[in-house]
Structures are given as C-alpha cells and as structure tokens.
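K.L.:
Sequence first, then the predicted structure:
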Amino acid sequence: MVPSEVAIMLKLRDKSIYSDGKAAPVALLDWYDIGREILLVMERPIPCEDLFHYIDTKGGTLQEEEAKIIMTQLIHTAIDLEDRNIFHQDIKTDNILIQSHSNTPQARLIDFGVSCLAEKDSILRGFSGTPINAPPEAFKGFCSPGSTTVWQLGVVLYETLHYRGDFSTMDFLEGDLMIDSELSEGKKSSFS
C-alpha cells in the first residue's frame, strides 16, 4: 500500500504541472516507509517563504498587481489538479510557498497531507482541511472538490489584500468581515 499523499505526489511528477504560470507543487524526491511513519524527501526551493510570512514582510498586505500574479498561478494549478482529479482540501496562505528569486513571485503549492483523489462534482462526507477556512457547506457535513477549492482560493485572495486579513468562515457567515473600501472595483467584485 502506498500512502495517499505519496500516491498523489507521484501522480504530480508529470512535468506539465511545472510550466510557467502555475503554482507548481513542491516535488517529491523520495519517500520511505519506516514502520508507523512515512518519511517524505521533498524539494526545497530557495529562496522562499510561505505566503503568510511573505504578506507580513510586505507590510501585512500585497499590492493588487502582485496578488493578481500569485492568484493567477494558483488558479491555473487548481484547474490542473482538478483535471487530474486531485482535491488538495487545504489551500491556504501557510500551504503556498513564494519563491522570490526574481522580480515576479513564483507560487508553489505544498502539503498534500489531507488531499485525496476525487472528481470535481463529487460530494464528500466531512471536510479535512483547516476548519477556520472551511467552505460553508462543510458545517452541514459535506464538501465538493470544485466549490471548496474556489472557496479556499477566495480566502487566499482575501488574506492577500486585507491588512492582517485573517479570514474566518464563521465571521463571514455572520457578516463580520468587510471588503476593504480602498480596493479597486474589479477586485471588490471578485469577492461578490
């Protein structure tokens, strides 16, 4: 038996996912089954930091143009994962690395630990990602790969454009989160 995270990472070895314009997953180099644990040997892009800390180093929010570059890469990758029937389940700023070796940030998706194989329109019982970012339907005991991925990308967008924008689905559902009034009209409509 191959653990699901390893199987998914092996499925992602296809070079087409590493093309420009995508937030390519960090590559699995090797893996070892050492009894009760699995040891993964992963690529380590240098220099890089997770998107959460990257936003913090930029003063707590990103400029709209930079957020657009990162989000475009994430969207292309989400589409590619969906085409491969891979449901990440935990897309968040902590699980996105930003390589800063050039003027244009390069996003890299990490942590496939709760990912699974599922078709985009399937309905899954429960939700395995980070609870604070869970899609609204997760509170009813189910989720769907397509809509959950879109929700999580929206959470990432919110957190990139809002100063100290820690998103909470419950706060959103209760109407306690507001869209920054200084965002351009195009960006505001992304949240509608």
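P.N.:
Arrived safely, thanks for sending.

K.L.:
CA only for contacts and neighbour counts going forward, please
P.N.:
Will do.

K.L.:
From K92, how far off is the residue of the chain most remote from its centre?
P.N.:
Farthest-out residue of the chain from its mean C-alpha position, per C-alpha atoms, centre = their mean: G35, at 30.0 Å. According to C-alpha to C-alpha, to the nearest Å, G35 and K92 sit 30 Å apart.

K.L.:
Ok, L74 next?
P.N.:
11 Å.

K.L.:
before we move on, what about S102?
P.N.:
Remark: distance between S102 and K92 (C-alpha to C-alpha) = 23 Å.

K.L.:
Neighbour count: the two, which is higher?
P.N.:
Using other C-alpha atoms under 10 Å as the criterion, S102 and K92 rank with K92 on top: 22 against 8.

K.L.:
My guess is the more buried one contacts G154. True?
P.N.:
No. Counting by C-alpha atoms under 8 Å, K92 stays clear of G154, with 9.7 Å between them.

K.L.:
elements contacting the strand or helix carrying M71?
P.N.:
Following DSSP states H and E, one finds M71 within helix 64-83. The contact analysis (3 or more C-alpha pairs under 8 Å, 6 or more residues apart in numbering; DSSP states H and E) places helix 64-83 against strand 106-109, helix 145-161.

K.L.:
Looking at these, which is nearest to E65?
P.N.:
When the helices and strands packed on helix 64-83 are compared by C-alpha to C-alpha, helix 145-161 sits nearest E65, at 10.3 Å.

K.L.:
quick one, that closest one and helix 64-83 angle?
P.N.:
160 degrees (axes from the mean of the first three to the mean of the last three C-alpha atoms, to 10 degrees).

K.L.:
Could you measure from the residue nearest to G154 when sequence neighbours are not counted over to E49?
P.N.:
Setting aside the residues directly before and after it, G154 is nearest to F191 in space (C-alpha to C-alpha, 6 or more residues apart in numbering), at 7.1 Å. Separation of F191 from E49 (C-alpha to C-alpha): 26 Å.

K.L.:
out of those two, which sits in the more crowded spot?
P.N.:
A direct count of neighbours by other C-alpha under 10 Å for F191 and E49 places E49 higher, at 18 against 11.

K.L.:
The helix or strand the more buried one falls within: what's the following helix or strand?
P.N.:
Following DSSP H and E, the helix or strand that holds E49 is strand 48-50. Heading C-terminal from strand 48-50, the first helix or strand you meet, by DSSP H and E, is helix 51-57.

K.L.:
take a look at this one as well, against the first:
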Amino acid sequence: MEVLTRAADKLNISWLADRQQPTTSDDNTQEEDHRGALNYPDNDSASTSADTGSCNTSVEVVGRRGNKRKVTSTESGPRRKRKRRLVTEDRQEETKQKEFEAKYEELDPIGKGGWGSVYAGRRRVDNLPVAIKHITEVCYKHVDIKGKPIPSEVAIMLNLAAESEGASPYVSILDWYQLEGQLVLVMERPMPAKDYNMYLHEKRIKEEDEAKIILRQLVDAALDLESKNIFHRDIKLENLLIETSLDVPRVRLIDFGASCFNNKRIYTDLLGLDCPEYHMRIGDRAGPTTVFQIGVVLYDALHTEKRFDTKSFIQGFQCLPNRISKDCKDFLQMCLRVHPNDRPTLEQLRNHQWLR
C-alpha cells in the first residue's frame, strides 16, 4: 500500500513539473508565425477566405502579455482582395477608354434620348462615318449562351448583324465598350440620311404614295424582327432613318434601347411608351403593339396639322387625316384599333390592299 502511494506521488509531481515548465523557443516561434499569418495574409489565404464565405468567423489569438485579441478574417484577406479587384477593373476600363479613343474620333452631337446621347464620329483608320451612342442607364440585361450578362441592346444588335443578309433594314453595330458609368455603342452612320420626322418636316408636302413606300419597308422590317423573335417596342418617326442617296427612300430602323427578345408574353414595364396598352394598364404584346405603332407612323406621315396623341385618340378628340384614299384609311383604322385583340397581325397588314 505504501509503494502504491509513493508511486502516485511521483506521478503527481511529474505532471505538475510538466505544467510549470517554461515555453520553449520553438513554441514561441510557432505562436509568432501564427499571429503573423493572421495579420498579414498572403494571396492564397485571402482568396480562400473570400471563396469559402468565412468572413463572419473570428479567430482568438493570445498575445505576449496574456491579453486576448480577436482578429476576424474581414480585417484581412477579403478586404485586400476587394481593393485589388477594384484596381483591376479601373485599369481595364482605362485600357478600353484608350482603345476606344485610339480607334474612333468623336465629333458633334446628333441626337439625345431618355437614357443617353448620340454623337457623330469617324473611324480613324479609314474615315468611315459612325454614330457613337453613350448610354448612362441600361434598362435590360440579357444572358448569353455562356451565362454572361450583357446589355439587351448589344445582344439584339449583334444578333441582327449576324443574321442579316444583303441590305439590312437596321443600322449595324460595329463595336461596343463597357466604360465607367456608361455603355458606348459604335454603329454605322449612313450618309446622307435623316430621321423620318426631320425628313417630313423639310419635305413639307406629304404624299400618300411616298408614305406607302416607307410603310411597306417598315412592315417588312417588323416581320423580319418577328421572325427573329425580337420586339422593338419603340417604333416612331424619330427611330426611322431615311437614306436619301437613292432614287427611292430607304428605311433603316434604329434605337433598340427599349427592345427585348420576345417570349410571347405580356410586358407591363412600358416605360411611358405611348400606346393604348399603357393608358389601359394591360401590358403590351409584340404583334399588336407593333401594329399600333406602325399606324401612328402612318398617321404622322400624312397629317399636316399635329402629331398623333394616343390619349386624345382614345377619348375621341382626334380624327383621321383628310384627303386620303379609301384603302389607306382602312389600313390606318385597322392599325389604330384601341384594344390589342382587335388589331390585325403583321402578316395581314403586309397583304393589305393598300400596300400592294
């Protein structure tokens, strides 16, 4: 019994000595290394912390004097990585800005809309006339086949450029740049050309036969967009460019900023587009809304006094133009029916007697 007691005492003394033994230099070095790794993370540790989502966890470290200090991962890796990423984005935008300025020269303003401005310009290498559009607010995003979001206007114009054959009824996109706070589109600029509103204003004499030439091309362009599953949504005089270099005026449809890929659904975000659907709060659909907008273009092309106003038309305070043929009047009345379900299809418009 006495032997067992002495053995137990020796074990207790040995254990106590181990507890009171001073920390070795190796342990101190290990602690210093650990603390240094927390305070000054390398790239790998910062990247891992951000990727694994551990920015809310904290690590408890014992200081030299025994006081405890909490160091969170948000003090180190992710914040430094975020700064590096912002610097990289700034440099990329600066590089794109220099690339744009080296390739194109921007000249005088030629147009302004709700979300941006358009300037005349030229391509430096061959003096090709271009239109440069600066967009400060991108309304719609499209996800491409690689899962990357790009502006819908860019996606649609690239789609039209890829699928167009021969003489396109649309102005083509040449380049685009995502710069700081704005999207820049570089497009072809046909010359000589004027938007339809200016063209009518300068012509003064509004003839039904010439309006028929313009409308026939416009209906064909709308049918082509429908076949490509694209909804322009903002067809009006200002968005029709008329080339005047040929014997017959040629129509070029511009400004796809409000357009989208048509999914056969009703769009309720009408962005103030002036059509009965907006005033009735029932949403617009590609076919019927496009037909109505074509009717408004024809009305403004023939009317000699004032522009079409949808609200006044719905209330019965606006009449059809005078001195037009019976077929033209029938075509116009079909387009301007108030309820979308009562309007003809684009195909029916194209086969109308007035356009033959």
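P.N.:
Sure, I can see it. What you are looking at is a predicted structure, and each value in this text was computed from that prediction instead of being measured.

K.L.:
After superposing, what score do the chains get?
P.N.:
Scored against TM-score structural alignment, normalised by the length of structure 1, the superposed chains reach a TM-score of 0.90; 184 aligned residues with a C-alpha RMSD of 1.6 Å.

K.L.:
Skip the chain neighbours and tell me the closest residue to the most centrally placed residue in structure 1.
P.N.:
With distances taken as C-alpha atoms, centre = their mean, the residue of structure 1 nearest its centroid is I91 (2.5 Å). Excluding the flanking residues, the one nearest I91 of structure 1 by C-alpha to C-alpha, 6+ apart is Q152, at 5.8 Å.

K.L.:
ok, the residue mapped onto the one you found from structure 2 - how many residues close by?
P.N.:
In structure 2, Q152 of structure 1 lines up with Q293, judged by TM-score structural alignment. When neighbours are defined as other C-alpha under 10 Å, Q293 of structure 2 has 21 of them.

K.L.:
separation between L28 of structure 1 and V150 of structure 1?
P.N.:
25 Å.

K.L.:
Aligned to V248 of structure 2, what sits in structure 1?
P.N.:
Aligned partner of V248 of structure 2 by TM-score structural alignment: T104.

K.L.:
contacting residues around that match?
P.N.:
Applying C-alpha atoms under 8 Å, 6 or more residues apart in numbering to T104 of structure 1 gives the contacts E66, I69.

K.L.:
I'd assumed H232 was in contact with the match of Q152 of structure 1.
P.N.:
No. In this structure, Q293 of structure 2 is not within contact of H232 by C-alpha under 8 Å, at 10.4 Å.

K.L.:
Give the aligned range of the helix or strand harbouring L86 of structure 2 in structure 1.
P.N.:
Here L86 of structure 2 sits within helix 77-103, counting by DSSP H and E. Across structure 1, nothing matches helix 77-103 of structure 2 (TM-score structural alignment).

K.L.:
Show the subsequent helix or strand relative to that helix.
P.N.:
Using DSSP H and E, the first helix or strand after helix 77-103 of structure 2 is strand 104-112.

K.L.:
mind listing what's buried in that following strand?
P.N.:
Under the neighbour-count criterion of 16 or more other C-alpha atoms under 10 Å, strand 104-112 of structure 2 has Y104, E105, E106 buried.

K.L.:
Over in structure 2, tell me which residue corresponds to the residue nearest to G154 of structure 1.
P.N.:
Checking TM-score structural alignment: F191 of structure 1 goes with L332.

K.L.:
now its match: how far from K203 of structure 2?
P.N.:
L332 of structure 2 is 22 Å from K203 of structure 2, by C-alpha to C-alpha.

K.L.:
Correct me if wrong: the residue nearest to the centre of structure 1 contacts W151.
P.N.:
No. Between I91 of structure 1 and W151 there is no contact under C-alpha under 8 Å: 9.4 Å.

K.L.:
all helices of the stretch 251-356 of structure 2, in order?
P.N.:
276-280, 286-302, 310-314, 326-335, 346-350 (DSSP state H, counting those that start in this stretch).

K.L.:
any chance of those helices in a markdown table, with distance to E94 of structure 2 too?
P.N.:
Output for those, formatted as a markdown table (distance: least, C-alpha to C-alpha, whole Å):
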| stretch | distance to E94 of structure 2 |
| --- | --- |
| helix 276-280 | 41 |
| helix 286-302 | 39 |
| helix 310-314 | 45 |
| helix 326-335 | 49 |
| helix 346-350 | 46 |
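
K.L.:
With respect to burial, which of those scores highest?
P.N.:
helix 286-302 (a mean of 23; mean count of other C-alpha atoms under 10 Å).

K.L.:
Please list the residues outside that one that contact it.
P.N.:
Contacts for helix 286-302 of structure 2 (C-alpha under 8 Å, 6+ apart): 200, 206-208, 211, 215, 218-219, 222, 226, 231-237, 262, 264, 275, 277, 306-308, 320-321, 332-333, 335-337, 340-341, 343-346.

K.L.:
Which among those count as buried?
P.N.:
Applying 16+ other C-alpha under 10 Å to the contacts of helix 286-302 of structure 2 flags 200, 208, 211, 215, 218-219, 222, 226, 231-237, 262, 275, 277, 308, 321, 332-333, 335-337, 340, 343-346 as buried.

K.L.:
To which residue of structure 2 is the residue farthest from the centre of structure 1 aligned?
P.N.:
Looks like G35 of structure 1 aligns to E180 there (TM-score structural alignment).

K.L.:
Which positions in stretch 174-194 of structure 2 come out as buried?
P.N.:
176-179, 183-190, 193-194.

K.L.:
quick one: contacts for R125 of structure 1?
P.N.:
G141, F142, C143.

K.L.:
returning to that earlier point: quick one, which of the helices and strands packed on helix 64-83 of structure 1 is nearest to S19 of structure 1?
P.N.:
strand 106-109 (11.2 Å).

K.L.:
Have a look at how far, on average, the closest one is from structure 2.
P.N.:
On superposition with structure 2, the mean distance recorded for strand 106-109 of structure 1 (mean C-alpha distance after the TM-score superposition for structure 1) is 0.5 Å.

K.L.:
Look up how far I266 of structure 2 lies from the match of Q152 of structure 1.
P.N.:
16 Å.

K.L.:
coming back round to it: part of a helix, is the residue farthest from the centre of structure 1?
P.N.:
No. The assignment for G35 of structure 1, made by DSSP: H, G, I helix; E, B strand; the rest coil, is coil rather than a helix.
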